[in-house]
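Engineer: Any chance you could fold what I've pasted below:
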Amino acid sequence: MKRIATVALSVILLIGMIIVTPAAAAGCYQSGCNGQDPQVTRCVDDARNLASFRYTGGNPYLQGALLELRQSPACDAAWVRVTDGDCFGEWRPCGAVLEVQGGTAQTTEPKPGQRWTAMWSFRNYVRGCFTNPNYVTGGYVTDQCTAWR
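Structural biologist: Just a heads-up that it's a prediction; the model follows:
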């Protein structure tokens, strides 16, 4: 009898682990994700690419860099991830941005390797772009983008 109870308890625990979804594990949802890191909130756990492309424009520090517009269904938020490229502060200025219609653009740090923007609610239209500095305004200019999603 004790063995049957142990097996039954094990089955119940296993079913409970299967039912736990990424949404339950995520640390934010929709506008609650605005400005947050997708790694810290675990929104990366169910992330998928909506679009991606390699840079072919005129900035030598971005040549071959991969831009991915990512989205988490559990968090209902989007962000941009960039892999490769050789951006580094004011000496090799470039980067990427998650542009948000009706919201605040989220930018990456200008550094080599893999980096990502903070997230924004996927209730807004978003797109991912490579960027170059605009020395006149102090902002950025986009240089190759995904379609708005």
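
Engineer: When you work out contacts or count neighbours from here on, use the C-alpha atoms and nothing else.
Structural biologist: Will do.

Engineer: Help me confirm that residue 112 comes into contact with residue 93.
Structural biologist: No: using C-alpha atoms under 8 Å, residue 112 makes no contact with residue 93, being 10.9 Å away.

Engineer: Look up the residues that both of these two are in contact with.
Structural biologist: residue 87 (C-alpha atoms under 8 Å, 6 or more residues apart in numbering).

Engineer: Skipping adjacent residues, who's closest to the residue nearest the centre of the chain in space?
Structural biologist: With distances taken as C-alpha atoms, centre = their mean, the residue of the chain nearest its centroid is residue 79 (3.0 Å). In space, and not counting its chain neighbours, residue 79 is closest to residue 119: 4.7 Å by C-alpha to C-alpha, 6 or more residues apart in numbering.

Engineer: To compare with the earlier structure, here is another sequence to fold:
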Amino acid sequence: MPAAPRPAVWATALLLACGGLAALPAAEAQAAGRCTGSGCTGKDPQTVGCGGDALTTASFSGAAVRVELRHSPACQASWARASSAPVGQILYVENTRGVRRQITVRSGQATVWTPMADATVATRACLGVADSDAVTCTSWQ
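Structural biologist: Prediction:
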């Protein structure tokens, strides 16, 4: 006859079933070898596998360009992505801690994206002219 489960086993199972769900995305990211939060800052979302669950949380369009703030819940990180951005423009993502990651749009690039920034705080995506105040940004998310 098998032994009856001990109360500690039931308590652990209950804790994992209830409390463990809140940490599931970060745990999944770590299990898959991905980064999370500030550990993602400066990394390419495609290279480290954060693009798979990404959502567009804010965007803007003008003329032929579209700029999106992309966010990975599992990685707890965000980045900026632009389609048809003018050559020479600066695309960047920044967070409310002052972390900013940017790229310069080069010739022949139809779609570009920045390295990631920690999104455990609010982030936004911006596109503008280098060395100018002419910048357009998404709302903070």
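
Engineer: What would you report as the TM-score here?
Structural biologist: Once superposed, the chains reach a TM-score of 0.72 (TM-score structural alignment, normalised by the length of structure 2), with 112 aligned residues with a C-alpha RMSD of 1.8 Å.

Engineer: Enumerate every residue touching residue 75 of structure 2.
Structural biologist: The contact partners of residue 75 of structure 2, by C-alpha under 8 Å, 6+ apart, come to 25-26, 29, 34-37, 40, 50.

Engineer: Residue 17 of structure 1 falls within a helix, correct?
Structural biologist: Yes: according to DSSP: H, G, I helix; E, B strand; the rest coil, the state of residue 17 of structure 1 is that of a helix.

Engineer: quick one: it from residue 103 of structure 1, how far?
Structural biologist: According to C-alpha to C-alpha, to the nearest Å, residue 17 of structure 1 and residue 103 of structure 1 sit 36 Å apart.

Engineer: so who does the residue nearest to the centre of structure 1 touch?
Structural biologist: Residues near residue 79 of structure 1 by C-alpha under 8 Å, 6+ apart: 38, 69-71, 98, 116-120, 128.

Engineer: Next step: these restricted to helices.
Structural biologist: Under the assignment DSSP state H, those contribute nothing to helices.

Engineer: Might you specify the subset of those residues located within strands?
Structural biologist: Judged by DSSP state E, strands contain the following of these: 69-71, 98, 116, 120, 128.

Engineer: What is the nearest of those to residue 140 of structure 1?
Structural biologist: residue 98 (12.1 Å; C-alpha to C-alpha).

Engineer: who's more crowded, residue 17 and residue 103 of structure 1?
Structural biologist: Counted by other C-alpha atoms under 10 Å, residue 17 of structure 1 and residue 103 do not tie: residue 103 has more neighbours, with 13 against 10.

Engineer: mind checking what that one lines up with in structure 2?
Structural biologist: In structure 2, the residue paired with residue 103 of structure 1 is residue 98, using TM-score structural alignment.

Engineer: picking up where we left off before, okay if I get the contacts of residue 75 of structure 2 as TSV plus neighbour count, secondary structure and distance to residue 121 of structure 2?
Structural biologist: Formatted as TSV, the contacts of residue 75 of structure 2 follow (neighbours: other C-alpha atoms under 10 Å; DSSP: H, G, I helix; E, B strand; the rest coil; distance: C-alpha to C-alpha, whole Å):
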residue	neighbour count	secondary structure	distance to residue 121 of structure 2
25	16	helix	16
26	18	helix	15
29	20	helix	18
34	19	coil	19
35	22	coil	16
36	24	coil	13
37	20	helix	9
40	22	helix	13
50	26	coil	17
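
Engineer: farthest pair in the residues you listed?
Structural biologist: Distances among the contacts of residue 75 of structure 2 were taken as C-alpha to C-alpha; the most separated pair is 25 and 40, at 14.2 Å.

Engineer: residues contacting the residue lying closest to residue 99 of structure 2 once chain neighbours are set aside?
Structural biologist: For residue 99 of structure 2, ignoring the flanking residues on the chain, the nearest one in space by C-alpha to C-alpha, 6+ apart is residue 117 at 6.7 Å. Contacts for residue 117 of structure 2 (C-alpha under 8 Å, 6+ apart) come out as 37-38, 40-42, 77-79, 93-95, 99-101, 123.

Engineer: Nothing else from me, thank you.
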